[in-house]
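Student: here is a sequence with its predicted model. Questions after.
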Amino acid sequence: MTTEKRIHDRASILTCGIDVKDIPELINAERMDFTKPETAQWMASQKKDAYRHDEIFGTSCTLTEFIECPLEIVYDYTANAFSMEEWTATVRSFEHVGGGLYRGVDAIAKNTPLYLRIEANDAARTVDFLCAWDQGLDLWMRYFFRLFDAFPVIGKPGTILLWTNYKHPYYDKNSAAPSYIMESRARADRPWVGEFWDLFNVVHGMEARNIKTILEHRFRSLEAAARRGAK
């Protein structure tokens, strides 16, 4: 990954020969007068006082958490597969299988085997969790972390965690899938992971708070010990 600055120019935009003016259904200042009262009324009409759960979390689940702990510490912690045994609700007992692939268990479904690979980018401060139940060849369950230095964003020292995952078709028991997924979904002795999709925002929110609680407690304890040693 490069951080080299480069000068952009309009001519380098990929247009496929289609001018933006010729693309229908765009909403912008060239097509709508944003100074008119009726435009403001239309924009206000797009808001809702309440949203159905599926309108927000039907196809993806995104949440955020502020952690009063330095960015580098949060990154190193979350990029370590074994930290998941501390902050997740049910994932435990990891062992390294080889080639960066880990196998653990998910206690939510009678200790179902869980396979995991973490792809972390130190420069971008991203931590991607690629995982799957029962098999490690197709890691279709994806959980994406992005970490920000909180101070230039919200004026407070610490780290912002942005966590997103999307509803892959395999979560749905009725979707088309290869045999290794169909067989896993057909088991009658346990629930299927997709049955918990409606609770993903609740569980992931709890787990994000677990990360916050663990790191803040340890970092504050470290600071307190340093202050005691300085006296």
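Tutor: Sure thing, it's come through. Residues are numbered from 1 along each chain as shown.
Student: for the rest of this, base every contact and every neighbour count on C-alpha atoms.
Tutor: Will do.
Student: for Asp138, grab the count of nearby residues.
Tutor: Asp138 is flanked by 14 other residues according to other Cα atoms under 10 Å.
Student: and what of Ala107?
Tutor: Neighbour count of Ala107, defined by other Cα under 10 Å: 15.
Student: got the contact list for the residue nearest to it when sequence neighbours are not counted?
Tutor: Of all residues not flanking Ala107 in the chain, Thr90 sits nearest, at 5.1 Å (Cα to Cα, 6 or more residues apart in numbering). Residues in contact with Thr90 (Cα atoms under 8 Å, 6 or more residues apart in numbering) are 106-108.
Student: Ile211: which of these is nearest?
Tutor: Asp106 (18.2 Å; Cα to Cα).
Student: quick one: Gly155 from Asp149, how far?
Tutor: In this view, Gly155 and Asp149 are 10 Å apart by Cα to Cα, to the nearest Å.
Student: and if you look at Ile211?
Tutor: For Ile211, the distance to Asp149 - Cα to Cα - is 16 Å.
Student: again, but for Trp133
Tutor: Applying Cα to Cα to Trp133 and Asp149 gives a distance of 33 Å.
Student: try it against this one:
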Amino acid sequence: MSTSLPALSDIPGGVIPGVLRIENSDREATTPIILDMLRSVYPHQQVFGEYCTVHGYIDAPPHDVFTYLADTRSLEEWTYSLRGFTPTEQPGLWSAHDRLGSDTTIYTRTVTNAEAMTVDYHCAWDQGRHLWMIYLLRVVDAQVVFDKPGSVVLWTNCHHPFYDTNPYPDTAPTERVPWVGDFWDMFAAGHELELNNLTALCEYRARRGLPITPAWMS
């Protein structure tokens, strides 16, 4: 699926080191990076079996970071593989291509609370009727928790049983081999990679006086 969205058009190519997107690091090149982030000094299943949580500090205003995340199209920029967001006929529901899976469509509805600065992405591969993959994010004012300007982002996923077994096999592309749950053991490292992307992009724009949410999302 091609995209007409001018993602990162306000940033010259290659000027932010450490941003890994499928365009500059394909799955084969990125897998060893993620595997290196998985440490053998702790029991991975015990730490990441039922929940996957990552968190980090971003040197950018919290309400600006929240507003950026609250726009579903931001996923076009800071996630590793979600591309080509297009609104569906259902209000608030977007379809995109998840390039982790061949010919895979992902559906996303974003649920937000501006007062609490929560952003929940309700997603599913292949079909948009039952959005069971829930990505829970909260932006916290770093002035409150760290006594310094900026944002703290908390991000949690729960291991829904559908990660183990595809509940809608009739909607899956016939040629696709992996199921999203096959990547669960890599979620923590993969989400940390994406949180690093989010941090780099927000901080780049904030330090240069650019809007955190670029003009093409307005």
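Tutor: Now that the structure is in, tell me what you want to look at. Computed from a predicted structure; not experimentally measured.
Student: I'd like the TM-score for the two structures, please.
Tutor: TM-score for the superposed chains, counting by TM-score structural alignment, normalised by the length of the second structure: 0.74, backed by 170 aligned residues with a Cα RMSD of 1.8 Å.
Student: follow-up on the earlier one: compare Trp133 and Asp149 of the first structure (neighbour count), which wins?
Tutor: Between Trp133 of the first structure and Asp149, counting by other Cα under 10 Å, Trp133 is the more crowded of the two (24 against 21).
Student: aligned counterpart of that one in the second structure, please.
Tutor: With the correspondence set by TM-score structural alignment, Trp133 of the first structure lines up against Trp125 in the second structure.
Student: so His97 of the second structure belongs to a strand, correct?
Tutor: Yes - assessed with DSSP: H, G, I helix; E, B strand; the rest coil, His97 of the second structure lies in a strand.
Student: can you find the partner of it in the first structure?
Tutor: Using TM-score structural alignment, the equivalent of His97 of the second structure in the first structure is Val105.
Student: would you agree Pro87 of the second structure is in contact with Ser95?
Tutor: Yes - under the criterion of Cα atoms under 8 Å, Pro87 of the second structure makes contact with Ser95 at 6.3 Å.
Student: out of these two, which sits in the more crowded spot?
Tutor: Each of Pro87 of the second structure and Ser95 has its neighbours counted (other Cα under 10 Å); Ser95 has more, 23 against 16.
Student: so how far is Ala200 of the second structure from that one?
Tutor: For Ser95 of the second structure, the distance to Ala200 of the second structure - Cα to Cα - is 26 Å.
Student: next one: Asp141 of the second structure
Tutor: 18 Å.
Student: same question, Ala70 of the second structure
Tutor: Distance from Ala70 of the second structure to Ala200 of the second structure, by Cα to Cα: 18 Å.
Student: and the two? which has more neighbours close in?
Tutor: Ala70 (23 against 19).
Student: before we move on, which element is the closest residue to that one other than its chain neighbours in?
Tutor: Take Ala70 of the second structure and drop its neighbours on the chain: the residue closest to it by Cα to Cα, 6+ apart is Val119, 5.9 Å away. Using DSSP states H and E, the element containing Val119 of the second structure is strand 118-125.
Student: gap between that strand and the chain center?
Tutor: Relative to the mean C-alpha coordinate of its chain, strand 118-125 of the second structure is positioned 9 Å out (Cα atoms, centre = their mean, to the nearest Å).
Student: also stretch 223-231 of the first structure?
Tutor: 36 Å.
Student: measure the most centrally placed residue in the second structure to Leu195 of the second structure for me?
Tutor: Nearest to the centroid of the C-alpha atoms of the second structure, with distances taken as Cα atoms, centre = their mean, sits Thr79, at 4.2 Å. Distance of Thr79 of the second structure to Leu195 of the second structure, given as Cα to Cα: 8 Å.
Student: got it, and Pro173 of the second structure?
Tutor: The gap separating Pro173 of the second structure from Leu195 of the second structure is 29 Å, by Cα to Cα.
Student: neighbour-wise, which of these two wins?
Tutor: Neighbour count, other Cα under 10 Å: between Pro173 of the second structure and Leu195, Leu195 has more, with 24 against 14.
Student: aligned partner of the more buried one in the first structure?
Tutor: By TM-score structural alignment, Leu195 of the second structure lines up with Ala208.
Student: for the second structure, what spans make up the helices?
Tutor: 27-37, 44-48, 62-70, 75-78, 142-145, 187-207 (DSSP state H).
Student: map Phe94 of the first structure onto the second structure.
Tutor: Superposed on the second structure with TM-score structural alignment, Phe94 of the first structure falls opposite Phe85.
Student: which residues sit in contact with that match?
Tutor: Applying Cα under 8 Å, 6+ apart to Phe85 of the second structure gives the contacts 3, 73, 76, 94-97.
Student: Asn165 of the first structure: neighbour count?
Tutor: 20.
Student: and Leu63 of the first structure, how far from Met182 of the first structure?
Tutor: Look at Leu63 of the first structure and Met182 of the first structure: by Cα to Cα, they are 30 Å apart.
Student: and for Ala226 of the first structure?
Tutor: Distance of Ala226 of the first structure to Met182 of the first structure, given as Cα to Cα: 54 Å.
Student: just Leu114 of the first structure next, same as before
Tutor: From Leu114 of the first structure to Met182 of the first structure the distance is 16 Å (Cα to Cα).
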